[in-house]
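Trainee: Below is the structure, and that's it, no one-letter string:
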């Protein structure tokens, strides 16, 4: 029952946000821009996201190796792509992360290790995003008009940094709470997170891989903007897309629909981009993310992954 309520809430939020945006946008202009999209640029952006998926697989594989989980690159790529499909293509409360964990457990991993491997992959991605947001915030700060918008960006970046910092010290909670399973899980996440992310051999590499993943998203959006003929300067996309990604990490809508469009319209609007242009770009980006997820659905339907991941515990 709770899962159904959550799905309904996400659906209502996505529809509500999109409706609000459409009421304040020249929808005919947006439709015309989408009709005039250059297909070659869309396919080029799709190729960029394929590269992004390949890089994200390298990152996740490194995280799994921290737990002495070893498998071929192709098998890890399969699990990641299936998870991407469930995240993007289905209005499900199961989520791609749960699907990834399911396949890891079928391959011999414990529930605890599989969960931590997925959460720490997400955490490394968030850290790379925070580094990117913090590094581009000064550029955006100087271009925004109005103190509310300027300080809003600062608060978002500071809030994200604060959340990650708290995650790393969760195991300092009172030990008397350890009889709760969820608290024990938080202890393990904090401890393993510090071991992984502050390691000289792996931490910096994971951050660099995460930054590359997010930069590829930015490049894909730049390519889409060119395909729409918008002429948006690359600096504007560089500073706005990380914020869009940041807000999309909050699981309150269906595959980010509504949230992505709202942040894109508002963010690019402060940089002088017309709402119908920003909306067209956001919709096209959403369709691109759906397109890149579809191969994962095909892998899920046709593949057999019951013996995918071997475990080697030293």
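Mentor: Ah, there it is. Not measured: the values here are computed from a predicted model.

Trainee: only C-alpha atoms for contact and neighbour calcs from this point on.
Mentor: Noted.

Trainee: can you give me the helices in the stretch 151-300 of the chain?
Mentor: Here the stretch 151-300 of the chain has its helices, by DSSP state H, counting those that start in this stretch, at 181-197, 203-228, 234-248, 259-269, 275-302.

Trainee: what number of residues lie near the nearest residue to residue 213 once chain neighbours are set aside?
Mentor: Counting by Cα to Cα, 6 or more residues apart in numbering, residue 213 lies nearest to residue 52, which is 5.4 Å off, once chain neighbours are set aside. Other residues within reach of residue 52, judged by other Cα atoms under 10 Å, total 20.

Trainee: The helices of the stretch 151-300 of the chain into a markdown table, with extra columns for mean neighbour count?
Mentor: Listed next are the helices of the stretch 151-300 of the chain as a markdown table, based on neighbours: other Cα atoms under 10 Å:
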| stretch | mean neighbour count |
| --- | --- |
| helix 181-197 | 18 |
| helix 203-228 | 21 |
| helix 234-248 | 20 |
| helix 259-269 | 23 |
| helix 275-302 | 20 |
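
Trainee: tell me the contacts of residue 300?
Mentor: residue 82 (Cα atoms under 8 Å, 6 or more residues apart in numbering).

Trainee: One more pass at 10 Å, please.
Mentor: By Cα atoms under 10 Å, 6 or more residues apart in numbering, the contact list for residue 300 reads 78, 79, 81, 82, 83, 85, 86, 294.

Trainee: for comparison:
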């Protein structure tokens, strides 16, 4: 068991080093570090704060969705406790490959509220599938917009198209696992070498997942509202840097670029998302150095806002102390 834990730690460190290496390479060898620093130092702080506020509203919406779904399957939990759990998951997601750390949210919910982790997972897993499909659709629209603006088909566009299709297929798979009858689910998982080992665990929250699909309209509406505020976050960061990009362009670009954060090669796509941002904004006429500085500000804004998730760890610590008395 210890050997497996050590391997996970070493693997995570290697992924983190890979992300840092990409950032360092871009900063030191591709662009002028002085220009990047100047672009960041000269931002309008008020807009940066507004961006953080917009992103926090996105967190409020998604935690409300989680709270709503938990109540729908029979858990009467205070919204503030779900919010704290959600923020804890978001913070861990910011430093884990493929943002997979958000799957710790059910553990936070179980510890903080006493609700079953499998029920919390059902309230995350099924909507996540729909989120990925919608994100993939949004990314496809952004790609079409960029290609129509440049009238050319670059290699990165081909790569992004493949990634978008993979994202949509993954979302469809998650939806199928969550919402189809169990006998069909087992057939799907049985045919997939990497997933068939989890068939028993996934079937534990099948009944809750099937109940949740009745709320698909709520899930879609809250996702679109969250997307609106994420677009607003990027727009405000763009305003902070005086970028000549419209809100609609940021709204479309957001799912395309943030999809790169789900590539599990580095923590939250570190270095990969930044590279994608340089390519995407470059197609809109933004200088590479400025685009890279923008991507760093976006990641910083996300991490600083998600840092409120420390409250989940503090809450758990407080509960442990009270139970130990």
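Mentor: Thanks, I have the structure now. Owing to the predicted nature of the structure, the values given are computational and were not obtained by experimental measurement.

Trainee: What is the equivalent residue in structure 2 for the residue nearest to residue 213 of structure 1?
Mentor: By TM-score structural alignment, residue 52 of structure 1 lines up with residue 58 in structure 2.

Trainee: and the gap between that match and residue 225 of structure 2?
Mentor: 8 Å (Cα to Cα, to the nearest Å).

Trainee: what sits in contact with each of the two?
Mentor: Contacts common to residue 58 of structure 2 and residue 225, judged by Cα under 10 Å, 6+ apart, are absent.

Trainee: Superpose on structure 2 and give me the mean offset of the helix or strand harbouring residue 131 of structure 1.
Mentor: Residue 131 of structure 1 belongs to helix 111-141 when assigned by DSSP states H and E. Helix 111-141 of structure 1, aligned to structure 2 and superposed, deviates on average by 3.0 Å (mean Cα distance after the TM-score superposition for structure 1).

Trainee: Over to stretch 207-224 of structure 1?
Mentor: Per aligned residue, stretch 207-224 of structure 1 averages 1.3 Å (mean Cα distance after the TM-score superposition for structure 1).

Trainee: What range does that stretch cover in structure 2?
Mentor: Against structure 2, stretch 207-224 of structure 1 falls on residues 220-237 (TM-score structural alignment).

Trainee: Show me how far the matching stretch is from its chain's centre.
Mentor: 13 Å (Cα atoms, centre = their mean, to the nearest Å).

Trainee: Which residue of structure 2 sits opposite residue 70 of structure 1 in the alignment?
Mentor: So, by TM-score structural alignment, residue 70 of structure 1 is matched to residue 76.

Trainee: so who does its match touch?
Mentor: Contacts of residue 76 of structure 2 (Cα under 10 Å, 6+ apart): 67, 68, 70, 113, 115.

Trainee: can you tell me which of the residues you listed stay in contact in structure 1?
Mentor: Conservation of the contacts of residue 76 of structure 2 in structure 1, assessed by both residues aligned by TM-score structural alignment, their matches' Cα atoms under 10 Å: retained contacts are 67, 68, 70.

Trainee: Over in structure 1, tell me which residue corresponds to the first one.
Mentor: Which is residue 67 of structure 2. Superposed on structure 1 with TM-score structural alignment, residue 67 of structure 2 falls opposite residue 61.

Trainee: From residue 82 of structure 2, how far off is the residue mapped onto residue 115 of structure 1 from structure 2?
Mentor: Matched to structure 2 by TM-score structural alignment, residue 115 of structure 1 sits across from residue 121. Residue 121 of structure 2 is 13 Å from residue 82 of structure 2, where distance means Cα to Cα.

Trainee: Spatially nearest residue to the most centrally placed residue in structure 2 (excluding sequence neighbours)?
Mentor: Centrality entry for structure 2: nearest residue to the mean C-alpha point is residue 99, 5.8 Å, by Cα atoms, centre = their mean. Spatial nearest neighbour of residue 99 of structure 2, chain neighbours left out: residue 93 (4.2 Å); criterion: Cα to Cα, 6+ apart.

Trainee: what sits against the counterpart of that neighbour in structure 1?
Mentor: For residue 93 of structure 2, the aligned position in structure 1 is occupied by residue 87, per TM-score structural alignment. Residue 87 of structure 1 sits next to 81, 93-99, 254-256, 290, 293 when contact means Cα under 10 Å, 6+ apart.

Trainee: Give me the mean deviation of the host helix or strand of residue 44 of structure 1 from structure 2.
Mentor: Using DSSP H and E, residue 44 of structure 1 sits in helix 39-66. If you overlay the two and look at helix 39-66 of structure 1, the average distance to its match in structure 2 is 1.4 Å (mean Cα distance after the TM-score superposition for structure 1).

Trainee: Quick one: average offset of whichever helix or strand comes after that helix versus structure 2, please.
Mentor: As assigned by DSSP H and E, the chain's next helix or strand after helix 39-66 of structure 1 is strand 69-70. Mean deviation of strand 69-70 of structure 1 relative to structure 2 after superposition (mean Cα distance after the TM-score superposition for structure 1): 2.3 Å.

Trainee: Tell me the helix or strand right after strand 69-70 of structure 1.
Mentor: Using DSSP H and E, the first helix or strand after strand 69-70 of structure 1 is helix 73-89.
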